[in-house]
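Here is my input, please return the structure:
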Amino acid sequence: MNYNWSDVIHGDRWKSSETLWIENGTEYSWKQVDELTQSIEEVIGSQDEVRVVLVRSPSKLGCFAGQLASWRADCVAVADDGDLGQSELEHVRPDLIVSVDGDRPTEVERETHAAERFPTSRLPDEIVAVNFTSGSTGSRKAVGVTRGNLQALFRCRDLEVPTSGRLVSGSFATPTYDGWWFDTWKAVAAEGAVVCMPNVNEDVFDWPELSKKYGIDRMLLPAAVLATVVESLPGCISDVPWLYSGGERFRVSTYQQARRAKLTNQFINLYGPAEATFATHKYELSDEITTGPVPIGKPLEGCKQRLVDPGDRADGCHELLIDGPLVCLGYIEHGSLSTRFSADDGEASFRTGDVVQVDNDGSLVFAGRLDSQIKVNGMRVNSAALERDVVVLPEVSDCRVVQNEKHTFAFVRVDQEQLVDFSARARIESVVKQYSNAVKVELVDHFPVKASGKIDTTALMIARFAKNEEQE
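Next up is the predicted model:
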């Protein structure tokens, strides 16, 4: 397969009448997507001195075509399906905002005097797109993705799956998150097809029909979403042979529940920060894994890892550094590249801040973050270790420690019948009290998730205090 950048975005494939994109029940050929792309590119080309283009669209197709049009116009593509706020726009400071509705651009907004205030040279030529971090470790950051990063992802054989024909990818990710590159562009670069899956909160019952009709080969689902689907509606994913998970810790309990539900899918646990394009490590689960945390695995093709002493820890842990062509260029702030990710020798390198251990197989096991220490009533508590020790209890599916100005809660996900099981609560509380008597235990039967698929800890806290008000 030719993954040359010019061939991917300009090649003859865009003349094909074969189906490329399926969204909301409508099929679009390569040629139809190309026609939409050309109309957006004409808008971009009609403006002077444009470097960063923000494409707004309620449809994934509009965002995809906007990215392609921006690349053909030698611009940085920023796609927004409604997820980006003013703080994210301040990071990238787009020169041009193009709104796309249906099969055509409908509105164009030019930043006043943008060319004078923000010269096109403000970002290096190799940057073609932006990843936004989830903000789980602070405010969301904008990451400069290069064409070399994306080509390395396209070529990565460790992220390929065996198919009997064209690769068909079920797309769940939103365009502002790094999973988008895997869901859509890696499949398109391989001349495959993309099926946009309805959100879990919308109509997950459409998934089986889409899977059977189009023969979906793989899907990427955040761990929290996958856990919910496996628990409540396992049949919705039974026809997808390869299921990838990432973004948060994959639980052994999810895998065991999937096997009890007679799911035969191959489950892959992925790890990688947004600063590394999409992923850097993978681990294929097997029935041999029955207890303990699921490893994040070993480096993908082309990725390198370095394990460094994290300082005052004495538990066999290391901080993880990642090197290689998937590491992005750096952070973008106020419209310019502010921080480069590189080692002393100038090679691409990123210090993740994640702490890992090495298992007997040489695979890495995520053990928390360097900044997982929180203060509770003036005492330091390792929230990652607390969560890890609670999750090994047989009745527990997941645990999240959440803190605000006044309170610290351990939200523990259990089966509904165990919400009123006093013995289960007692076992959980005894583990939590080993860390702090001031951490309160709150049992829940599900975790709300954000559009990105990550657990919405803010919603957990709101629901907790709303319940208090009802009880009063």
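
all contacts plus neighbour counts: C-alpha atoms, from now on.
Fine.

What is the burial count for residue 316?
Close neighbours of residue 316, defined as other Cα atoms under 10 Å, add up to 11.

I meant to write residue 173 there.
Other residues close to residue 173 by other Cα under 10 Å number 25.

for it, what are its contacts?
179, 180, 183, 220, 221, 452 (Cα atoms under 8 Å, 6 or more residues apart in numbering).

which one of these sits closest to residue 256?
Set against residue 256, the nearest of these by Cα to Cα is residue 221 (17.0 Å).

Remind me which helix or strand the closest one belongs to.
If you go by DSSP states H and E, residue 221 is part of strand 218-222.

other SSEs contacting that strand?
Secondary-structure packing of strand 218-222 (3 or more Cα pairs under 8 Å, 6 or more residues apart in numbering; DSSP states H and E): strand 168-171, strand 242-246.

quick one more, to check against the first:
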Amino acid sequence: MNGFEDGTVPRLADGILERRCGSDATAVVDLSTGEQVSYRTLARRTQALADLLARHGVGRGTTVAMVMDKSAASVAVMWAALRLGARYAPVDESLPSARVALLLGMCAPTVTLVHHRHRALLDGAPAGTVLTVGAEPPEEPGGKQWDPAAETDVRPTDASDRSPEDHAYVVFTSGSTGLPKGVVISHRSLCALLEGVQRVVGFDDGMRFLNVAPLFFDASVVDLWSTFLVGGSVHLLPRLRVPSQITRACEEWRITDTLLVSSVVRMLVGRFSDAGRRDLSSLRRLWFGGESCPVPVLRAFAAMVPGLTYVHGYGPTETTHSATLFLTDDIAGHDEEFLPIGSPLPSVDLLVVDDGLRPVPDGETGELLIGGPQVMAGYCGDPERTERALVSPPGSGGARYYRSGDYVRLRDDGALMFLGRRDDALKVNGNLVHLSEVEAAALAVEWVTDCCAVPAEHPVAGKVIGLFVLGRRDGTGPDEEELRRELALRLPAYMIPARIDFLADEDVDLTASGKLDRNRLRELTNK
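Presented below is the predicted three-dimensional model:
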């Protein structure tokens, strides 16, 4: 496997640059513009950007944030940060400015690259040196800009002081305390993931991977880095609006692999006839995860696109995207409601434990603990939260395990079945959402007295968020439109509740501790 044969952790970006910088093979296709970028060109652009970043203080142990649309330019940012020994931190450009500032404050970037369309998001934010991308017209003399088309000759990098424990990237997720978390992943963790995935699944240099996930979503690390390591091409799909974008791109570019959240797979099945039957015979593998996908949905997809291998991945962001995989090319042969989440990747150590963190007998339900080199370095600037998330169960010899909060059961064939969450989290379009964070945003609205966020089922979208709100403090009555506007200032779009219900005093059921009765409200939501 490229870069791992000697058992060492490679310098990821440098290793790819050294092997591919003279290649005219296509590395990136930007489907929003049609631009095709070769490995040679990407390497030369990366070197030019790395030189610019270094002049602004970027080096080992620093952070390069990016508030940009997905593009070949944003891929060059990731490469350049890693080449300098820095970590990259993608930030969703559609977020409200207050949340962008919060995330930047957590990761403390030395430099933030921002597309000129989103420059206003950084006003007053702790962004370090700001480099504007693609400004039109050019800024006044002395303005700090980056021309994504700039190139220079690729030069060797002195990486003698680098460590496998150096940070590779930061991904932000929803937090159970009402605040987001910045998950820090090291080079060792990322390379362990890539080695494991390629050993289990197997790739070749003809792979053409359709990247649907945003770059600020951890699924993108599998799409991009697995493909780059074998010299394949990554096809960047713009922000997903309709399922036909995927089928059209698969047909036009002869895509071999794509990774989708399960809700998108459901949409593809439900909308396939509307999009028209396309030639998807180039597809070899359909990757999916982020939430459970019913087997009948997969059977319907298999009937339309025969001959695929299905790769079901499971893993929290804190364990570098996928801790387990389940592969099958026989969906029709499965009669369960959901596929298992499979077996651990080669470097992953799993324990199924009771509430005391003691192993349960095989076949019994327990919480999943995940150990090994894929476990995160920690949360950005939050050692206390890191300490709570990483535990050393009895008999582990002090080894760190991530406490997933997921209940699982080991089947007789050795595959794990996912059974549910221990806490209040759920996956919405593949994004982990803690309902307490939705509640915290609602309670920050002046007139909200109390609220309760609950999971709900939608016939097409699958898991969505429902929000029950108690009264107005000023007594003027509920206003759903106003509440949605307020929430949009505080939360990303995927965390905005699909359904909001206002409770009158006579509708309120309280628990013994005086809180809104979640179980009762969940029953009301799903009626």
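
Fetch the TM-score of the aligned pair.
The TM-score (TM-score structural alignment, normalised by the length of the first structure) is 0.71; 389 aligned residues with a Cα RMSD of 3.8 Å.

what does residue 350 of the first structure align to in the second structure?
If you follow residue 350 of the first structure across to the second structure using TM-score structural alignment, you land on residue 402.

Helix or strand next in line after the one helix or strand its match maps to, which one?
Assigning secondary structure by DSSP H and E places residue 402 of the second structure in strand 401-410. For strand 401-410 of the second structure, the following helix or strand on the C-terminal side (DSSP H and E) is strand 416-421.

which residues in the stretch 401-527 of the second structure form strands?
401-410, 416-421, 425-428, 431-434, 448-458, 462-472, 499-503 (DSSP state E, counting those that start in this stretch).

ok, now the stretch 51-200 of the second structure?
Going by DSSP E, counting those that start in this stretch, the stretch 51-200 of the second structure shows strands at 63-67, 87-90, 111-115, 129-133, 145-146, 167-173, 181-186.

which other residues reach stretch 334-350 of the first structure?
90-94, 118, 122-124, 144, 275-276, 321-325, 327-332.

so what's the most centrally placed residue in the first structure up against?
For the first structure, the residue nearest the mean C-alpha position is residue 179 (4.5 Å; Cα atoms, centre = their mean). When contacts are counted by Cα under 8 Å, 6+ apart, residue 179 of the first structure touches 173, 220, 278.

neighbours around the equivalent of the second one over in the second structure, how many?
In this case it means residue 220 of the first structure. In the second structure, the residue matched to residue 220 of the first structure (TM-score structural alignment) is residue 259. Other residues within reach of residue 259 of the second structure, judged by other Cα under 10 Å, total 24.

still on that earlier bit, which one of the contacts of residue 179 of the first structure is nearest to residue 133 of the first structure?
Nearest to residue 133 of the first structure among these, with distances taken as Cα to Cα, is residue 278, at 11.0 Å.

just checking, what residue in the second structure corresponds to the closest one?
Using TM-score structural alignment, residue 278 of the first structure pairs with residue 321 in the second structure.

and if you look at residue 265 of the first structure?
Using TM-score structural alignment, residue 265 of the first structure sits opposite residue 308 in the second structure.

Then residue 339 of the first structure?
Looks like residue 339 of the first structure aligns to residue 386 there (TM-score structural alignment).

Of all the residues in the helix or strand where that match lies, which ones are buried?
Element membership of residue 386 of the second structure, judged by DSSP H and E, is helix 383-389. Residues of helix 383-389 of the second structure classed as buried under the neighbour-count rule (16 or more other Cα atoms under 10 Å) are 386, 389.

And the next helix or strand past that helix?
strand 390-391.

Pull the number of nearby residues for residue 397 of the second structure.
8.

I meant residue 412 of the first structure, not that one.
25.

Which residue in the second structure aligns with it?
Residue 412 of the first structure maps onto residue 457 in the second structure, by TM-score structural alignment.

wait, what's in contact with the closest residue to its match other than its chain neighbours?
Among residues not flanking residue 457 of the second structure along the chain, residue 463 sits closest, at 5.0 Å (Cα to Cα, 6 or more residues apart in numbering). Residues in contact with residue 463 of the second structure, defined by Cα under 8 Å, 6+ apart, are 426, 427, 428, 429, 455, 456, 457.

so who does residue 410 of the first structure touch?
387, 399, 400, 401, 402, 432, 439, 440, 441, 442.

If we use 7 Å, what do you get?
Counting by Cα atoms under 7 Å, 6 or more residues apart in numbering, residue 410 of the first structure touches 399, 400, 401, 402, 439, 440, 441, 442.
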